[in-house]
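# Using only what follows, build the 3D model:
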Amino acid sequence: MTLARQFFTALTLTLTAFTLQPICAEDSVFVEAESFAQPGGWKLDTQSIMTMGSPYMIAHGLGKPVEDATTTVEFPSTGTYHVFARTKDWVARWDAPGAPGKFQIAVNGKTLDHTFGTKNAEWFWEAGGTIEIDDTKATVALQDLTGFDGRCDAIYFSKSGAEPPNKSTVLGPWRRKQLGLGDTPTEKTGYDIVVIGGGYSGMGTAISAARMGCKVALVQNRGVLGGNGSSEIRVWAMGHVRRGNYPRVGEIVTEFSDNATKSPGTYEEFEDAKKEAIVRAEPNIDLFLNHHAYDVETKDNQIESVMAFDTRTGDQIRFAGTLFADCTGHATIGYLAGADSEMTPEGRMGMSNMWAWDEADSPTEFPETPWALQLSMDDFPYPRDHHGQWFWESGFDKDPIKHAEAIRDWNLRAVYGAFNAMKNGDGADKHKNAYLTWVAYIGGPRESRRLLGDIVLTQDDVVNKVAYPDGCVPSTWSIDLHYPKQQYAEKFPDNPFISVAVHDRRIDRNYGYPVPYRTFYSRNISNLFMAGRCISVTHEALGTVRVMRTCGMMGEVVGKAASVCVRHDCTPRDVYGKYWSEMDELLKLPGKARRDTVNAEIVVPDDALPLAPPTGLPTSGKGSGKSIDPAKISGLVIDDTQAKKTGSWSEGAGLPKFVGSHYLYGSGKNASIRFEFAAPAHGKHQIMIAYQSHENRSDKVSVEVKTGDDVITKSVNMKVAPPVDDLFISLGTFDLKRGEDCAVTLSADGSGNVHADAIRVVPAK
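Modelled structure (predicted):
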């Protein structure tokens, strides 16, 4: 075991067992909260296992008490039992008043007098008095009192009254004894590649490797796939796909990418079920949801196996394989294995917890939150369009692993403090009917440890377009680094909660910068791949490669490279050094190409996507945008590339549909765009404009239509989806004369962005 792994293990507590009848010592019963048969409204939180050692249940009710969690417990005998719960007062680390995470415990319908969650800033066993057990089988319930994130790891009933040990040991002797766990884990062997992490990078890796004939284990410590792009965190997927040196790369990402049109979007838009169904449809993938990887066995600078446990039952599994892929975002597997790694000491990006609210038909109430950050409306940007966006971010320069729970909890204090200002403070008059609809309790981290490969990609490499021979993943996002926004940092300088994005836009956003393959494997652990936020880049270069579609494409490349490794019994380094010509051919295959084994014939199914246009335009996927060739649209089409622009306009390609290579958007009062054309024929014609709706678009875009000497002005609400093919809206029917000068001009008024894509002229029916 490496020193790094020993240190990591020392930080970790055990996870314990799921059972309706927990195994008991002679005079005690130990019950993990996550094992409750009916969780009620309590949610499973796994993001702090590395520091407090166990998943736990959290009562995330947005200020309304959640439904009880219940289970049946078998006691060894009747009598008087002392009751302990492992919990904490989650705001005590800041000496905040009020202890919002209050809950009680009931046995057979009798609620203990003690209120838990009111003491101690750290996890500990809180004594709750005694209970009389008259029947050896009893119902136990967790009763939330506030809806403000009370938390419980486990409950211990003891006749002796001795406090349980609070050791930070993974499946240590005491917990093993209480749970009746054996010393031998379940063995899962025969895998060509074991992928740890089920976000975009892990999904891309697993699906790509499976389709190229590898036997794959995909291990994810949450109950859903998608990572930051799941319904739990709701960051819409950005980064363009299907372009650059290998325009086939990105086709797999296109299959499972989310359907969100904003961030945060709705539960439905992130399509958790679709993601899981696509993975489960692959016969070469064994999917292990709710399994947390916590230990690694190595020999001679190779990983031999990864240990994981079921976050609901505590059962251990040892995953053995030929290759391993770290897609955890935190470089967890590489770190445990002793892989060379780094974490930027200062200026790191933080973690976001986004939120959303809506308005009822009548006034609503929200509890006072004296324990939250005490905010007025001037202390935070107004959450327009009913949601708090990506910039609700904190934890800058806090350790994103050791302090994950504290960063998330600070974010919650900021969100609840802001909504309290809206409901009970100086925003109360305006927000009488407002109510919270969703707050992320799983944090969305942006930066953590990074593993070092044979190349460490830098900002200069990207900006100067250094051409590596193995450049293969197009990175099209700007170098986007987040820092505290100073105007909101003065009140809380130690931990600001609003960020600003600082962009270096010297990126080829159309073709993309080809990230080299040699950043996707460890330079000193010979069978370790990595994909996602933990690849071999500097802090600055991370700013461009970190978005989810780009991370997913890294996984597609790693999966194909894994098949080369298995086919030739070689290392990831050898793929570049000896077999790059073969890898080159695999990267040119459609994403749906497949073979049963690494030595079988490759088959391209009939439903494979067509090759993307040479410009590398995305051709499907809601969030990545669907480019439509103007030549395939009936009538006369004038694209924005042919229009005359005044003022500031930005290019975009992230919304569901657009004409040509991109669309434009602008918001300044001097921003206007004019589409000029000659009338194509005599007679009545409809004149249309193309746009896509978005919450930041203006609801009163001024549109001037000039036909010959006639001029009319229309107003278009671009918050509402266009009615014709979800792309166009008609400005009316006009009597044209062949060859006369015509024009359509769109102008901004400062109330929101104007979307300018194309105009279309078609004969009226």
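
# contacts and neighbour counts: CA atoms only from here.
OK.

# Now do the strands for the stretch 301-450 of the chain: every range, in order, please.
Here the stretch 301-450 of the chain has its strands, by DSSP state E, counting those that start in this stretch, at 302-310, 316-326, 341-342, 351-352, 355-359, 387-388, 393-394, 434-439, 444-445, 450-451.

# Let's see this one next, to set against the first:
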Amino acid sequence: MTEASTLCEPNMPFRLSCSLLAVLILGALAPAAEVFVEAESFADHGGWKLDTQFVQQMGSPYLIAHGLGKPVDDASVTVTIPENGQYRVWVRTIDWVARWNAKPSPGKFKLIVNGKPLDVTFGTEGADWSWHDGGILSLEAGEAEIRLHDETGFDGRCDSVYLTTALDAKPPADPEMLLPWRRQQLGLSDKLPIRGAYDLVVVGGGYAGMGSAISAARMGCRVAFVQDRPVLGGNGSSEVRVWAMGNIRRGKYPRIGEMIEEFADKATKSPGTYEEFGDELKEQIVRAEPNIDLMLNHHAMSVRMDGSKIASITAIDTRTGSDVEITGDFFVDCTGHGWVGHWASADLDMTDAGRMGMSNMWAWDEAESSTTFPDTPWALDLKMEDFPYPRDHHGQWFWESGFDKDAIGGAEAIRDWNLRAVFGAFNAMKNRDGADQHKTAELTWVAYIGGPRESRRLLGDVVLTEEDIVTKRDFPDGCVPSTWSIDLHYPKKEYADKFPDNPFISVAVHDRRVDRSYGYPVPYRCFYSRNVDNLFMAGRNISVTHQALGTTRVMKTCGMMGEVVGKAASICTLNQCSPRDVYEEHLDELLELLELPGKARRSTPSADIIIPDDAMQKAGPNGPPPGYNPATMEGVVVDDSDAKLTGAWTEGSGLKGFVGYGYRYASPNSDATATFTIRPKQSGKVELRFYTHPHENRSSKTPVTVRQGDVARSYTIDQRAALDAGWIVVEQLSVNEGQDVVVELSTDSADGFVHVDAVSLVEVK
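The predicted structure follows:
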């Protein structure tokens, strides 16, 4: 955080007095020789991970030794010692289980200077982040190597290292004093470098941020895209591994979601594998947009206001500590926690208690031989009966806690409680009553980046409610289809009884009155602030109630919000108007843009729109067909959904490879019929194809009648036999343009289920 942020923070006189006091202290220490290095700026992180989740709470990222019980490789950096002398060593760190009085400290590590470990073991003091005295070293002027040496693999943490010849001095502990002290140590100027101005500044790189940035860029806006992690995707990245849910490309505007289709993960379970989440693909798609200035590893810290508008945000480079001011005309808060809106004093809400929590999922596998796992007396004291058995070798979404905890200020503690639960569970599997069953079990992945569900919600001109959704209230600006049930999470009773202070297992309670095919159209007015004139929002911090958040919060739905926001931002840029003006004066223009293919683009907001050849086929109101799309298949295709059916037919979709949305089947001799009418587009010789799925319970002698005018021909087809192409050629015939060919299937005399999917006429070449 920089001094510029005080312009929009409370208690400014106090903050300035703290800054002045820090400067006076620094002046008193000025004669001392000193070396200061942020752990995140170590040249080689080794096996330590960069954790940026809690910068707002502690002012800096840090390195964490997340080794799953195996010590990680050293992190190292070479520093310059300014002069010969005696140096006191300080390390800013924490005993991360001390807040629960748990022992012994799991995150132990050593500091090695020029190959010699200090006598002190770090990570063993303090329930809060503080400076741990490492003793006095005799150092010579010149280069020195500093290494962080992990001893446990259990999440030891280092924020920074400070060496000083002022042996009685101690770095400031108070965050208000620590921030300006850090800036002075890093040699950062109070005059920040400026990037911009941009048409739109997108803060947050999850699905909502990606949708916003790509959409705005393709509509001609100059976009700054700010993300605090090295990868994109947020909860849908390989770091968190929540598979993307929410149906896309459907409802009033089925083009919405085509951009999300380009990069959405293909995970088959949650958590999935690293490869399934496609971090590289996400970044590749964003970097392919010339209008996007992607700023990975940049953490937004504050805003500067100009009246009721945001003028800029300040972001720090999480690798170096340097900061930058990013200016723009419009901003979109995709942070999930509503940070930008909070700094800008936007109207907001947060449910007091009973919020959904944070998950840290995990996975394990089987080794070829027996494995060991360290005892974890500092973790939650669990037996096998104390937690749900991790099915399919993974701990799923319901490993969730923090329901009534501080979702903002206490986020690190919530994450750490989740880690204690995971490590306690695996300890029970390996070293307690699960030991005989799990001799070869090996912990392979635990998310140290949390997956939060609920915190601040920024308020717009419409605050969407549960009643709006279940009664299908029709807003004129309804656009983003929300298809997930109203899915709210609560502590599961048996675990709430065992761990009343902070249950770590949840249960989902679903209100299934949401239309999962067409979806409920969420109004555009939920996507901009009602009192900050140039602030959009997309993602789980939009303008909804706690209950309505249960359906809007899933990632593909959040991504579609971003698509709408990006297009609205282009209208604001073109017309120099506010987000509210888009609804009040330019709604028709926005709705027209929502009809465009996702790959449509223009170079500037005033340029002509170009639709490329690889634009997606427009889906229908119930979404793209899960099977083969009749619109893109060869020939003239009629799906079973367009057939005339009599009798009792059952819909199915279990056998993959079908056409459209599914297929139908009927019992033998049930008097059921299916009639397909096909109108040829041109005269000539064609092949009549019947699409079916071979199965042992199908009829081997299904009667088929083909009619052209007064001429009728009868055939019998075998629906049990294996098919190479996915269809049966019934016959070749000559057709005339506009003269219908009628195909009728019957269950009469069938010796198994009659299955109908689609028929087609394909030109014989």
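
# about what we covered before: among the strands of the stretch 301-450 of structure 1, show me which one is buried the most.
With neighbours taken as mean count of other C-alpha atoms under 10 Å, these reach their highest mean count in strand 450-451, at a mean of 30.

# ok so, going back, would you mind telling me which of the strands of the stretch 301-450 of structure 1 is nearest residue 672 of structure 1?
strand 387-388 (28.5 Å; C-alpha to C-alpha).

# Which part of structure 2 matches that closest one?
Here strand 387-388 of structure 1 aligns to structure 2 at residues 394-395, judged by TM-score structural alignment.

# What's the average distance for that stretch when superposed on structure 1?
Following the fit onto structure 1, the mean deviation recorded for stretch 394-395 of structure 2 is 0.5 Å by mean C-alpha distance after the TM-score superposition for structure 1.

# Mind listing residues that contact that stretch?
Stretch 394-395 of structure 2 is contacted from outside by 271, 361-364, using C-alpha atoms under 8 Å, 6 or more residues apart in numbering.

# Residue 549 of structure 1 should be in a helix, yeah?
Yes - assignment of residue 549 of structure 1 by DSSP: H, G, I helix; E, B strand; the rest coil places it within a helix.

# which residues does the corresponding residue of structure 2 for it contact?
Aligned against structure 2 by TM-score structural alignment, residue 549 of structure 1 finds its counterpart in residue 556. Contacts for residue 556 of structure 2 (C-alpha under 8 Å, 6+ apart) come out as 207, 244-248, 257, 260, 264.

# so residue 636 of structure 2 sits right up against residue 760, yeah?
Yes - under the criterion of C-alpha atoms under 8 Å, residue 636 of structure 2 makes contact with residue 760 at 5.3 Å.

# rewinding a little: Produce a ChimeraX select command limited to the buried residues of the contacts of residue 556 of structure 2.
Buried subset of those, written as a ChimeraX selection, criterion 16 or more other C-alpha atoms under 10 Å:
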select :207,244,245,246,247,248,257,260,264
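
# Let's see which of the contacts of residue 556 of structure 2 end up in helices.
207, 260 (DSSP state H).

# Distance to residue 35 of structure 2 for the contacts of residue 556 of structure 2 - can I get that in CSV?
As requested, the contacts of residue 556 of structure 2 are arranged in CSV below (distance: C-alpha to C-alpha, whole Å):
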residue, distance to residue 35 of structure 2
207, 40
244, 45
245, 48
246, 51
247, 53
248, 53
257, 51
260, 47
264, 45
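
# nearest to residue 444 of structure 2, of the contacts of residue 556 of structure 2?
Out of these, the member with the shortest distance to residue 444 of structure 2 (by C-alpha to C-alpha) is residue 244, at 22.0 Å.

# That closest one -> structure 1?
Counting by TM-score structural alignment, residue 244 of structure 2 lines up with residue 237 in structure 1.

# residues touching the closest residue to that match other than its chain neighbours, list them.
Distances taken as C-alpha to C-alpha, 6 or more residues apart in numbering put residue 548 closest to residue 237 of structure 1, at 5.3 Å, once the chain neighbours are dropped. Contact analysis of residue 548 of structure 1 by C-alpha under 8 Å, 6+ apart lists 200-201, 228-229, 237-239, 532.

# change it to 6 Å
Going by C-alpha atoms under 6 Å, 6 or more residues apart in numbering, residue 548 of structure 1 touches 200, 237-238.

# next one: residue 168 of structure 1
Per C-alpha under 6 Å, 6+ apart, neighbours of residue 168 of structure 1: 12-13.

# roughly how far apart are it and residue 51 of structure 1?
9 Å (C-alpha to C-alpha, to the nearest Å).

# Residues that sit against both of those two, list them.
residue 12.

# Who are the contact partners of the closest residue to the match of residue 549 of structure 1 other than its chain neighbours?
Once flanking residues are discounted, residue 556 of structure 2 sits nearest to residue 246: 5.2 Å by C-alpha to C-alpha, 6+ apart. If a contact means C-alpha under 6 Å, 6+ apart, then residue 246 of structure 2 has 483-484, 554, 556-557 as its contacts.

# Closest to residue 396 of structure 2 out of those residues?
For the contacts of residue 246 of structure 2, the nearest to residue 396 of structure 2 is residue 554 (15.8 Å; C-alpha to C-alpha).
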